[in-house]
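Any chance you can model this:
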Amino acid sequence: MHKSLVIAGIILVVASKVLILKSLFDQGAYERCIENNAAALCAQAPFPFFIYGWIITAAGAAVLIYGLRYVPLKDLR
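Model prediction:
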């Protein structure tokens, strides 16, 4: 059970980092779109996804720490 928590925590942290990087890459395109006065055509602002990414990172880290805390390292192999 706890081995699956460790794996789930790692997956959550990696997925959240992908979400954060995507929001950082999309920020420039979003700002250029707003500057061209085409706000109605612009996608959703990437900043909320940046915040969601950090929340998911914290949740993944908590799951990972909980899983590691109650599992001997020899059982993870």
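
Every contact and neighbour count from this point should use C-alpha atoms.
Fine.

any idea how far R69 is from Y52?
Distance, R69 to Y52, by CA to CA, to the nearest Å: 25 Å.

Any idea how far stretch 11-22 is from the middle of the chain?
3 Å (CA atoms, centre = their mean, to the nearest Å).

please give me the structure for this one as well, since I'd like to look at both together:
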Amino acid sequence: MSAFVIGHLRSIDFGSDIVEFPDRRHALQWYRSDAYQRIVGLRTENSDSTVLIVDEVAHPHRATEVITRAS
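Below is the predicted model:
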């Protein structure tokens, strides 16, 4: 899977590992949790990864429609 980060104008290739949460608050609670913070070094020291937290996206999402409305 590939995504395009418009803010940085660079392509990012994503693997198949996607973790879904009900909302941003739950995602941040997980990321900041003591349990995850105890093991986050295993991920950051042993892998090349990118973590993104994306607010709710309607399905099916069509990025071109968002860009058209913004212009």
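
TM-score for these two?
Remark: TM-score between the superposed chains equals 0.28 [TM-score structural alignment, normalised by the length of the second structure]; 31 aligned residues with a CA RMSD of 3.4 Å.

State the number of residues packed around A27 of the second structure.
17 (other CA atoms under 10 Å).

what's the answer for K17 of the first structure, then?
The number of residues packed around K17 of the first structure, counting by other CA under 10 Å, is 17.

Which of the helices or strands spans it?
Taking DSSP states H and E as the criterion, K17 of the first structure maps to helix 2-35.

Packing partners of that helix?
With contacts defined as 3 or more CA pairs under 8 Å, 6 or more residues apart in numbering; DSSP states H and E, the secondary structure elements packing on helix 2-35 of the first structure are helix 47-69.

tell me the angle the helix it packs on makes with helix 2-35.
If you take axes from the mean of the first three to the mean of the last three CA atoms, to 10 degrees, helix 47-69 of the first structure sits at 170 degrees to helix 2-35.

Mind listing what's buried along helix 47-69 of the first structure?
Taking 16 or more other CA atoms under 10 Å as the basis for neighbour counts, the residues of helix 47-69 of the first structure that come out buried are 49-50, 53-54, 56-64, 67-68.

How much space separates the closest residue to L68 of the first structure other than its chain neighbours from A61 of the first structure?
Take L68 of the first structure and drop its neighbours on the chain: the residue closest to it by CA to CA, 6 or more residues apart in numbering is V6, 6.4 Å away. In this structure, V6 of the first structure and A61 of the first structure are 9 Å apart, going by CA to CA.

list the contacts for the closest residue to S11 of the second structure other than its chain neighbours?
The spatially closest residue to S11 of the second structure, leaving aside those adjacent along the chain, is F4, at 4.7 Å (CA to CA, 6+ apart). Neighbouring residues of F4 of the second structure by CA atoms under 8 Å, 6 or more residues apart in numbering: 10-12.
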